[in-house]
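Participant: Here is a sequence with its predicted model. Questions after.
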Amino acid sequence: MRVEIWSDIACPWCYVGKARFEKALEAFPHRDEVEVVHRSFELDPGRAKDDVQPVITMLTAKYGMSEAQAEAGEDSLGAQAAAEGLPYRTRGRDHGSTFDMHRLLHFARERGRQAELLDLLYRANFAEERSVYNDDERLVGLATAAGLDPHDARAVLADPEAYAEQVRADEREAAGLGATGVPFFVLDRKYGVSGAQPAEVFAQALDQAWGERAPLTLIDGDAETCGPDGCAVPQP
């Protein structure tokens, strides 16, 4: 069975949702027969590479909230990440274009190192002090840590068209499947699960997808997602 996950490195609910899905997968009896493929979805497509700003600034501008409200939302997200065992810096993070990261993830998939790079990108973005935006050498370092050749990674970043079509194809496919936000999980093209659902929901979807053949059925509910208009910001 194949599970495809559309997500963005800038999406905190993708970071949390991935951990919840992996908790369900770990307990799934057929986990060794599940292939997980990560697909590209940019929350801010077309954003200039050098257009980087603090997350708090971005939140206040996008949602029209006060700085205190934005900080409270980040604190709540930090608590939810911590509940999944994930580190999360609630202050001092940046927001910017993730297009180059997605291109590198497609390159990493070809080399069999996509999962390793994705984990490192998430951790770097949400837990580490140095920004991952508009810093090719930072991305090369993460690619190297994931087991990729630094010269090859640098060449990918130097060519803006390298793996660009693969990123755009993923995004077109997400739109065709009805994904309006991320994370968006598609299980064997039988079930779609939208949002950072509890592990129990993912477990149910894995069981259903394993045992049934049916057109794509969307499991939506009220779980939080990130979309083109931004991420749902939890209120204290």
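Facilitator: Alright, I've got the coordinates.

Participant: Every contact and neighbour count from this point should use C-alpha atoms.
Facilitator: Will do.

Participant: ok, and the closest non-adjacent residue to Gly96?
Facilitator: In this structure, Gly96 finds its nearest non-sequential neighbour in Val52, 4.6 Å apart by CA to CA, 6 or more residues apart in numbering.

Participant: cool, Arg20 as well?
Facilitator: What sits nearest to Arg20 in space, not counting adjacent residues and going by CA to CA, 6+ apart, is Ala199, at 4.8 Å.

Participant: quick one: the one you found from Arg31, how far?
Facilitator: Between Ala199 and Arg31 the computed distance is 14 Å (CA to CA, to the nearest Å).

Participant: So for those two, which sits in the more crowded spot?
Facilitator: For the pair Ala199 and Arg31, the greater number of neighbours falls to Ala199 (19 against 14), based on other CA atoms under 10 Å.

Participant: isn't the more buried one right up against Glu26?
Facilitator: No. Ala199 is not in contact with Glu26 according to CA atoms under 8 Å; the separation is 10.3 Å.

Participant: Show me what the helix or strand harbouring Leu157 is packed against.
Facilitator: Assigning secondary structure by DSSP states H and E places Leu157 in helix 150-158. Counting contacts by 3 or more CA pairs under 8 Å, 6 or more residues apart in numbering; DSSP states H and E, helix 150-158 is packed against helix 99-110, helix 136-145.

Participant: give me that answer again for 7 Å
Facilitator: helix 136-145 (3 or more CA pairs under 7 Å, 6 or more residues apart in numbering; DSSP states H and E).

Participant: quick check: angle from the helix it packs on to helix 150-158?
Facilitator: For helix 136-145 against helix 150-158, the angle between stretch directions is 140 degrees (axes from the mean of the first three to the mean of the last three CA atoms, to 10 degrees).

Participant: Flag every buried residue along stretch 156-168.
Facilitator: When neighbours are counted by 16 or more other CA atoms under 10 Å, the buried residues of stretch 156-168 are found to be Val156, Leu157, Ala162, Tyr163, Ala164, Gln166, Val167, Arg168.

Participant: second one coming, line it up with the first:
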Amino acid sequence: MRVEIWSDIACPWCYVGKARFEKALDAFPHRDEVEVVHRSFELDPGRAKGDIQPVLTMLTKKYGMSEAQAQAGEENLGTQAAAEGLDYRTRDRDHGNTFDMHRLLHLAKEKGRQDELIGLFYRANFAEERSVFGDDERLVELAVAAGLDADDARRVLADPSVYATEVRADERESAELGANGVPFFVLDRTYGVSGAQPTEVFSQALTQAWGERPQLTLIQDGKSAEDGAEVCGPDGCAVPQS
């Protein structure tokens, strides 16, 4: 079974939702048969790469709330994160463009290190003091920590066209699936779960999606499976008898 997760590194509910989903996945009996793929979604795609500002400033301008309201929201997110065992800095975080991080995540996907990298991006953005915005070498360090080659990461960051098509394709697909916010979880292209739902909801979704997978029907040309055409198996290959 495949689970696709549309998310953005700048999204605190994606950070919390990933932890809740992983708790459900860890307890799922068929955990080893579930493939998780992270898809790109930018909350602020029009923001220039160099346009970096404090999170509280962004919240007050974008949503018209007071600084006190914005800070209260951050404190609430900190409480929610702590309940999932996550560190969360409620003050002095930055907000910026995440396009380069999404491009690096597509590199990580090719190398089989996508989940490692997105986890490091989340932690760096929400829990660590050093900003992930406006510092390519910071992103390279995180890529290396996830198991990627530093030169490969620098090559991606140096050319904005690398993996740009893949990021945009993910974003178009999310719109086609009806996702107008993140996190957005899609299970086997059959079930969608929107938002940082409780772990119990993810557990239910995994169980339901697993139980409703289509079963394979064998075509035997009118014969039973035992009387079907010759096959090779663990004991060797059947030899036709004259």
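Facilitator: Cool, got the structure. Every value quoted in this text rests on a predicted model; they were computed, and no experiment measured them.

Participant: After superposition, what is the TM-score?
Facilitator: Remark: TM-score between the superposed chains equals 0.89 [TM-score structural alignment, normalised by the length of the first structure]; 214 aligned residues with a CA RMSD of 0.8 Å.

Participant: on that earlier part again, which residues touch the residue nearest to Arg20 of the first structure?
Facilitator: By CA atoms under 7 Å, 6 or more residues apart in numbering, the contact list for Ala199 of the first structure reads Arg20, Phe21, Lys23, Ala24.

Participant: The helix or strand hosting Asp119 of the first structure against the second structure, how far on average?
Facilitator: Per DSSP H and E: Asp119 of the first structure is located in helix 114-127. Taken against the second structure, helix 114-127 of the first structure registers an average deviation of 0.4 Å after superposition, with mean CA distance after the TM-score superposition for the first structure.

Participant: Of all the residues in that helix, which ones are buried?
Facilitator: Neighbour counts over helix 114-127 of the first structure (16+ other CA under 10 Å) mark 114-118, 120-127 as buried.

Participant: ok, Leu177 of the second structure - how many residues close by?
Facilitator: 12.

Participant: go on, Pro12 of the first structure?
Facilitator: Pro12 of the first structure is surrounded by 29 other residues when neighbours are defined as other CA under 10 Å.

Participant: Mind checking what helix or strand follows whichever helix or strand Arg172 of the second structure is part of in sequence?
Facilitator: Element membership of Arg172 of the second structure [criterion: DSSP H and E] is helix 164-176. Next helix or strand after helix 164-176 of the second structure toward the C-terminus (DSSP H and E): strand 184-187.

Participant: and whichever helix or strand comes after that next one, how far from the first structure on average?
Facilitator: Note on strand 184-187 of the second structure: by DSSP H and E, the next helix or strand toward the C-terminus is strand 191-194. Here strand 191-194 of the second structure is compared with the first structure after superposition; its mean distance to the aligned residues, by mean CA distance after the TM-score superposition for the first structure, is 0.2 Å.

Participant: Please state the offset of stretch 64-80 of the first structure from the chain centre?
Facilitator: Its chain's C-alpha centre and that of stretch 64-80 of the first structure lie 20 Å apart, by CA atoms, centre = their mean, to the nearest Å.

Participant: re the thing from before, can you redo the buried residues of stretch 156-168 of the first structure as TSV with distance to Asp44 of the first structure?
Facilitator: Output for those, formatted as TSV (distance: CA to CA, whole Å):
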residue	distance to Asp44 of the first structure
Val156	21
Leu157	19
Ala162	19
Tyr163	18
Ala164	15
Gln166	17
Val167	13
Arg168	13
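
Participant: which of the contacts of Ala199 of the first structure map to contacts in the second structure?
Facilitator: Among the contacts of Ala199 of the first structure, the ones whose aligned partners also stay in contact in the second structure (both residues aligned by TM-score structural alignment, their matches' CA atoms under 7 Å) are Arg20, Phe21, Lys23, Ala24.

Participant: OK, contacts around the last one?
Facilitator: It refers to Ala24 of the first structure. Ala199, Glu200, Phe202, Ala203.

Participant: Spatially nearest residue to the last one (excluding sequence neighbours)?
Facilitator: Using CA to CA, 6+ apart and skipping residues adjacent in sequence, the residue nearest Ala203 of the first structure is Ala24, 5.0 Å away.

Participant: can you pick the most crowded of the contacts of Ala24 of the first structure?
Facilitator: With neighbours defined as other CA under 10 Å, the most crowded of the contacts of Ala24 of the first structure is Phe202; it has 24 neighbours.

Participant: Please identify which of the contacts of Ala24 of the first structure is nearest to Val193 of the first structure.
Facilitator: Distance to Val193 of the first structure, by CA to CA, is smallest for Phe202 among the contacts of Ala24 of the first structure, at 7.7 Å.

Participant: isn't the closest one right up against Ala19?
Facilitator: No. Phe202 of the first structure is not in contact with Ala19 according to CA atoms under 7 Å; the separation is 10.9 Å.

Participant: separation between Asp115 of the second structure and Asp159 of the second structure?
Facilitator: Distance from Asp115 of the second structure to Asp159 of the second structure, by CA to CA: 23 Å.

Participant: That should have said Tyr88 of the second structure, apologies.
Facilitator: Taken as CA to CA, the spacing of Tyr88 of the second structure relative to Asp159 of the second structure amounts to 32 Å.
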